[in-house]
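[1] Next input, structure requested:
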Amino acid sequence: MRYLIAMISGIIVALGVTVYLSTPVASWVVAQFSFDSPDQVADLHSLVFMLVNVAALAVGWMIGWAIGGMLRSEPPLE
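    Here you go, the predicted structure:
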C-alpha cells in the first residue's frame, strides 16, 4: 500500500508542477542567457522543463512514501 500511495502522490505532484511551474521556470532560466541559435534556446528550455518535472516526481514520491509510512500498521510485539 505504501508504494501505491507514493506513486499516486508522485503523479499528482508532477502533474501540478508540470501545469503550473515548469514552463515559467524554464522560461526564466532561458531568459538569463544569450544564445547564438534558436536550437540552443529550445534545448535549454526542454532540459530545464524536464529536470523540474523529474524533481517534482521525486518530491511527490518522497511525500507519498512518508504518508504511506505513517499509515502503515505495525504488527503487535509478542
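[2] From here on, just use CA atoms for contacts and neighbour counts.
    Noted.
[3] Quickly note the distance from Trp65 to Ser22.
    Counting by Cα to Cα, to the nearest Å, the separation of Trp65 from Ser22 is 23 Å.
[4] again with His45
    10 Å.
[5] in what helix or strand does the residue nearest the centre of the chain lie?
    Nearest residue to the geometric centre of the chain (Cα atoms, centre = their mean): Ala56, 1.3 Å. Assigned by DSSP states H and E, Ala56 belongs to helix 38-71.
[6] Show me which parts of that helix are buried, residue by residue.
    Buried positions in helix 38-71, judged by neighbour count with 16 or more other Cα atoms under 10 Å: 41, 44-46, 48-50, 52-54, 56-65, 68.
[7] Spell out the secondary structure type for Ser34.
    In three-state terms, and counting by DSSP: H, G, I helix; E, B strand; the rest coil, Ser34 is coil.
[8] please give me the structure for this one as well, since I'd like to look at both together:
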Amino acid sequence: MRYVIAMVFAFIGAVLAAMFLSSPAADWVTAHQSFDSSDDAENLHMLVFIVANMAGLVIGWTVGWIVSGLGRRGTTAADQ
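    Below is the predicted model:
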C-alpha cells in the first residue's frame, strides 16, 4: 500500500510541477541565455521543462513515501 500512496503523491507532484513550475522555469532559463539558432533555444526549453517535471515527480514520490510510512514505525514484515 505504501507504493500506491507514493505513486499517487508522485502523480500529484508531477501535475503541480507541470502546471505551476516547469514552464516559468524553462522560460526564465532560456531568457537568460544567448543562442545561435532557435533550435538550441527550444532544446534547452524542453530540457528544463522535463527536468522540472521530473523533480516534481521525485519530490512527490518522496513526500508520499514519508507520509505513508509515518504510522508504521517499529513494525516489520515479520510482525504483521
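[9] buried sites along stretch 25-35 of the second structure?
    Neighbour-count burial for stretch 25-35 of the second structure, with 16+ other Cα under 10 Å as criterion, is recorded at Ala26, Asp27, Thr30.
[10] tell me the contacts of the second one?
    This means Asp27 of the second structure. Residues in contact with Asp27 of the second structure (Cα atoms under 8 Å, 6 or more residues apart in numbering) are His45.
[11] try it again with 10 Å
    Neighbour list for Asp27 of the second structure: Ala41, Leu44, His45, Met46, Val48, Phe49 [criterion: Cα atoms under 10 Å, 6 or more residues apart in numbering].
[12] from the residues you listed, which single one is nearest Ile12 of the second structure?
    Minimum distance to Ile12 of the second structure across the contacts of Asp27 of the second structure is 16.5 Å, recorded for Phe49 (Cα to Cα).
[13] Translate the closest one into the numbering of the first structure.
    Aligned counterpart of Phe49 of the second structure in the first structure: Phe49 (TM-score structural alignment).
[14] With adjacent residues omitted, what lies nearest to Leu44 of the second structure?
    Thr30 (6.7 Å; Cα to Cα, 6 or more residues apart in numbering).
[15] how many neighbours does Glu74 of the first structure have?
    If you count neighbours by other Cα atoms under 10 Å, Glu74 of the first structure ends up with 6.
[16] where does it land in three-state SS?
    Here Glu74 of the first structure is coil, with the state taken from three-state DSSP.
[17] rewinding a little: what kind of secondary structure is the residue nearest to Leu44 of the second structure in?
    Three-state call for Thr30 of the second structure (three-state DSSP): helix.
[18] looking at it, it is touching Asp39, isn't it?
    No: with contact defined as Cα atoms under 10 Å, Thr30 of the second structure does not count as touching Asp39 (11.7 Å).
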